[in-house]
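**Q** sequence and predicted model, in that order:
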Amino acid sequence: MCGIVGYVGMRNAPDVLLEGLKRLEYRGYDSAGLAVKSDGRLEVIKEVGKVADLARLVEERQLEGCQGIGHTRWATHGGVSVDNAHPHCDDCGNFVLVHNGIIENYLDLREELEAAGVTFTSETDTEVIVQLLARLYQKDMLDALVKLTEKLRGSYALAIMNREIDGTFYCLRKGSPLILGIGDGEGFCASDVPALLPYTRQVVYLEEGEIAAVSRDGIQVWASDGQRVEKSISTIDWEVSMTEKAAYPHYMLKEIHEQGAVLRTTLKGRVENGKVDLSPELAWDKKLVESWRKLHIVACGTSYYAALVAERVLEKWTDLEVKVDIASEYRYRHLRADTETLAVFVSQSGETADTLAACRLARSQGAHCLAVTNVRGSTLAREVHDVLLLKAGPEIGVAATKTFMGQIAALYLFALYLGRMRETLSAAEGNRLLEEMLRLPYKVEVTLEREDSVRALAEKYADRKDFLFLGRGMSFPVALEGALKLKEISYVHAEAYAAGEMKHGPIALLEAAVPVMVIIPRDGLYEKTLSNIQEAKARKAPILAVATDGDELISRHANDVLRVPWTDEEMTPFLTVVPLQLFAYHMARLRECEIDQPRNLAKSVTVE
């Protein structure tokens, strides 16, 4: 949510800032702006709309300079307007800054500043920060920033320029992500790695409360009390090409089609002599593993649905008491997470605010914490005991697809590993399941080759306003994810229920205008799900089924069928989710929706 880019060096700063902002568009935004230091002045340009709209204004103004900061805003405090867009300046034009986060005490601070004679031009909490900074500054920038952190309550990532200081911009971080980049005679900051990839792979991760000065000569970092901090430099292993669309019309479609490769990458290096070996990543001994009695899995959104899939196999393959919860609920419940608890936190970005808060709570109570994330240097990855990486590569489309695939793959490997270490899963059964996992990349690609049939189905139902998704057992979380995808990018109302719950309310909605998408692979609950289809058909609802190859019976009961290859019951989510992703994509395209950047959504929810 919101995107920040900062640059100082020898390049034309507006070019770098605009390119960086384009690469952060997936974070969700409604306005954009930048500030450049040029001939001793701070020049600000901002606009409601897309980065492309801002780029036209920059070109018209012929703005140039070698130092600047940029921002894409997702409105929180104040409506969508040019006045509320970032960057914001103080009333004397000495400071300019951009902000990601929420200042919880901004109203109190604003009242104090207004009482001192300050006039505000926006409704934002961000303008309060810059006006306050201007009053705290007494020719010592570090001292002013330390005092600023003492005054602010809430979350923030800040990039700041001072008109008096050439060749340096400043960064502060608390609760919202901010990464520093180091180039040859140039420095950067950004909310996320893709903005930096065209220029550098050498990065420094700011920790909670840290303050940084970024210049052509390098980076200096201080703790919130002004004490100098030595930082290590990390190298990003992503390539620039990973963030390009290639020949695909949308990032989402490209990422759906990368899922076979994601499975191969996730499995690579983690299978040794026919069994799962995570020991290079998880340095657990048998005594530690056997000390756990409870397993908590905590996540948000699509990651939560991946956790629900994993819950079902962990219950089968281990003897742990498994509980899955939404992070925004978990953090406020009176749950016992103690030294007998393994707490797993699933987050694509590793920056989700509620997941981070839940992790900090569990760790404070003594739980052993594991992160399952796609970003090696993320805040979540740095705050847990252990990390299991997805290895999915950057995901640019706001609606998660390949990271869902990577999450369930990583969680399945984790479940197999845990089951063998606790001796609750036999070697023979573990080997059999792993052999089928190794075949899944090919089966996913076979499913993707059937995209034309999914497109045809979307054409048939593109005008529908409501959908009901149903599934049982392993297929219930898949139904939830399928409904979420349809809502996210096509703006079609879709609800998902466990199929057995249909008679407890949802059946009242069924009629000829409401299609029912049923996930019904050939599994142990097949006949029960078939009974639910009959109930829906009796209410004249069109039945769309995602079913297994060779299942002829379903053709007699469903109006339309999307096929997936056969696999073991436990592995069906890897295949059945793919047609649902494609269906949501083609529905959105036919309805002319903004697929990669759907309205009101952000890729990473970094505020509560």
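**A** Nice, I can see it. Please read these numbers as outputs of a predicted model, since none were measured by experiment.
**Q** please count neighbours and contacts with C-alpha atoms only from this point.
**A** Fine.
**Q** tell me which residues in the longest helix along the chain are buried?
**A** Longest helix of the chain, by residue count under DSSP state H: helix 427-448. Going by neighbour count (16 or more other C-alpha atoms under 10 Å), the buried part of helix 427-448 is 430-431, 433-434, 437, 440-441, 443-445, 447-448.
**Q** can you tell me which of those is nearest residue 280?
**A** Proximity of the buried residues of helix 427-448 to residue 280 (C-alpha to C-alpha) peaks at residue 434, which lies at 18.6 Å.
**Q** pretty sure that closest one contacts residue 275?
**A** Yes: assessed by C-alpha atoms under 8 Å, residue 434 is found in contact with residue 275 at 7.0 Å.
**Q** what packs against the helix or strand that comes right after the longest helix of the chain?
**A** Using DSSP states H and E, the helix or strand that follows helix 427-448 towards the C-terminus is helix 451-461. On a contact count with 3 or more C-alpha pairs under 8 Å, 6 or more residues apart in numbering; DSSP states H and E, helix 451-461 meets strand 560-564, helix 572-590.
**Q** here's the one I want to compare it with:
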Amino acid sequence: MTVQAAGSPSLQSLLRGHSDAAPEQRPRTTMYRTTRTCAAGAAPPADSGGRPSALDSLAPAVAGMLDRIRAVTPELFGDHARRILPTAEAVLILACGGSYHLALVAKGWIESLAAVPVNIELASEFRYRESVANPGSVVVALSRSRDLDDVLGAIELAVRMGMPNTLGICDSSNQTLASACRLGFTMNAIPDGAMTSARTGTMQLIALFLLALVLARSRRALTAQQEQSHLQALHELPEVVAEAVTLTSGIQAWAERLASSDDMLFLGRGMHYPVAQEGALNMKEIARVHAEAFSAGELKHGPLALVSADIPVVVTAPGDRLAEKLNSNLQEVSSRNGKLFVFADTDCNVPANLGIEVMRVGRHRGLLTPIVHTIPMQLLARYTALERRCRIEGTRDTACAIEAG
């Protein structure tokens, strides 16, 4: 299976062929403002490195995005969503880099809430391999990067394979991706700067959770009471993010100790395994540290051999149904002299003792907890990079690291 050859129909013409709208009346995608601006000319607060604080800008951005969302309706994703989303037989998510990890979180949400099967593909691989199409799929494209070749190529291939119902989730600077899809959730562009990828990633996770709710409601798998409960939890996120500011000094202290390490391990279970994967990717890209992520449940199948006093182990520990199993995994690491740095919910019973340091992120937030735990992971990579004197802004090379995915 190949991507479009010279002279073959363009992606736009393929989409028009499947669309109910005339070419000059492309379906509207939905844009949400994701920032509340500071006073004119005011600069955002700065962290100890003299750069804008990611958390201080993230909480208002989340609040701005959620301000107008008062109900779970297909129209959140564009004009034709009410016709397309309720008939989806499956979801195919195409993504690269860190967005792939967000997709893994979304898979858990969509399958648990809506009982719709989800397949996730690396766009860079999907576009070059033969695969079996499900014409009843909604194809979701994610990107936090300005390098869209793989994602656009994968969308084009999906359309050519007979899967025209495409949904792009991106910020408004990615107009190419937005216009390539029939449906869209487009956020206002987030200015370049410290932790831009972290902010965009948080917004994309919220959009994916809303998609899960819409799919669940369209299948009558979500009661009105459950819908309101989930919306209330979403509207509490700005406060939860702001609360995370109090973690900054502790994260900086951990970063000072981790900065001399050339290797790190990251662990998580269930929906938090992708959070660990994202944390490891951030540490590689931003702090230039070799980092690998594993499912904590897979430790005994090989990765445990890597544990030593010389390799720090960073863990995301929610207070969910897998908490006790995760505790058992952590004890295995501790018994081998592993040094554990654990981001845990306040209601997660992870004991702080010799070899296990625990930082409490806040109370368990149910299905939204992965969104909360990505924030300290991002900050840990950033402050480790600062301690290692890595340039994380100001050059094209380092900007690519921040924008990856």
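**A** Arrived safely. Quick caveat: nothing in here was measured; it's all calculated off a predicted structure.
**Q** next, format the helices and strands packed on helix 451-461 of the first structure as JSON lines and append mean neighbour count and distance to residue 353 of the first structure.
**A** As requested, those are arranged in JSON lines below (neighbours: other C-alpha atoms under 10 Å; distance: least, C-alpha to C-alpha, whole Å):
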{"stretch": "strand 560-564", "mean neighbour count": "21", "distance to residue 353 of the first structure": "36"}
{"stretch": "helix 572-590", "mean neighbour count": "25", "distance to residue 353 of the first structure": "26"}
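**Q** mind putting those in CSV, distance to residue 294 of the first structure included?
**A** Shown next, in CSV, are these (distance: least, C-alpha to C-alpha, whole Å):
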stretch, distance to residue 294 of the first structure
strand 560-564, 35
helix 572-590, 25
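**Q** closest one to residue 143 of the first structure among those?
**A** Of these, nearest to residue 143 of the first structure by C-alpha to C-alpha is helix 572-590, at 51.0 Å.
**Q** the closest one maps to which residues in the second structure?
**A** On the second structure, the counterpart of helix 572-590 of the first structure by TM-score structural alignment is residues 369-387.
**Q** hmm, who's touching that stretch?
**A** Contacts with stretch 369-387 of the second structure, where a contact means C-alpha atoms under 8 Å, 6 or more residues apart in numbering, come from 49, 105, 195, 198, 202, 205-206, 240-241, 244, 247-248, 251-252, 254-256, 258-259, 271-272, 275, 278-279, 282-283, 286-288, 316, 318, 343, 361, 391-392.
**Q** how big is the offset of it relative to the first structure?
**A** For stretch 369-387 of the second structure, the mean deviation from the first structure after alignment is 1.1 Å (mean C-alpha distance after the TM-score superposition for the first structure).
**Q** can you select the buried ones from the contacts of stretch 369-387 of the second structure in ChimeraX?
**A** In ChimeraX syntax, the buried subset of these is picked out as below (16+ other C-alpha under 10 Å):
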select :105,195,198,202,205,206,240,241,244,248,251,252,254,255,256,258,259,271,272,275,278,279,282,283,286,287,288,316,318,343,361,392
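**Q** strands along the second structure, start to end?
**A** 30-32, 90-95, 118-122, 137-142, 166-171, 183-187, 263-268, 290-295, 313-317, 340-345, 356-362 (DSSP state E).
**Q** mind giving me JSON lines with these and columns for distance to residue 214 of the second structure?
**A** Shown next, in JSON lines, are those (distance: least, C-alpha to C-alpha, whole Å):
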{"stretch": "strand 30-32", "distance to residue 214 of the second structure": "14"}
{"stretch": "strand 90-95", "distance to residue 214 of the second structure": "13"}
{"stretch": "strand 118-122", "distance to residue 214 of the second structure": "15"}
{"stretch": "strand 137-142", "distance to residue 214 of the second structure": "13"}
{"stretch": "strand 166-171", "distance to residue 214 of the second structure": "13"}
{"stretch": "strand 183-187", "distance to residue 214 of the second structure": "13"}
{"stretch": "strand 263-268", "distance to residue 214 of the second structure": "28"}
{"stretch": "strand 290-295", "distance to residue 214 of the second structure": "29"}
{"stretch": "strand 313-317", "distance to residue 214 of the second structure": "28"}
{"stretch": "strand 340-345", "distance to residue 214 of the second structure": "28"}
{"stretch": "strand 356-362", "distance to residue 214 of the second structure": "27"}
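**Q** now do residue 13 of the first structure against residue 68 of the first structure, distance only.
**A** With distances taken as C-alpha to C-alpha, to the nearest Å, residue 13 of the first structure is found 6 Å from residue 68 of the first structure.
**Q** more neighbours, these two?
**A** residue 68 (33 against 26; other C-alpha atoms under 10 Å).
**Q** which neighbours do residue 13 and residue 68 of the first structure share?
**A** Joint contacts of residue 13 of the first structure and residue 68 (C-alpha under 8 Å, 6+ apart) are 7, 36.
**Q** spatially nearest residue to residue 133 of the second structure, not counting backbone neighbours?
**A** Residue nearest to residue 133 of the second structure in three dimensions, not counting chain neighbours: residue 161, with 6.2 Å by C-alpha to C-alpha, 6 or more residues apart in numbering.
**Q** ok, that neighbour - how many residues close by?
**A** By other C-alpha under 10 Å, 15 other residues sit near residue 161 of the second structure.
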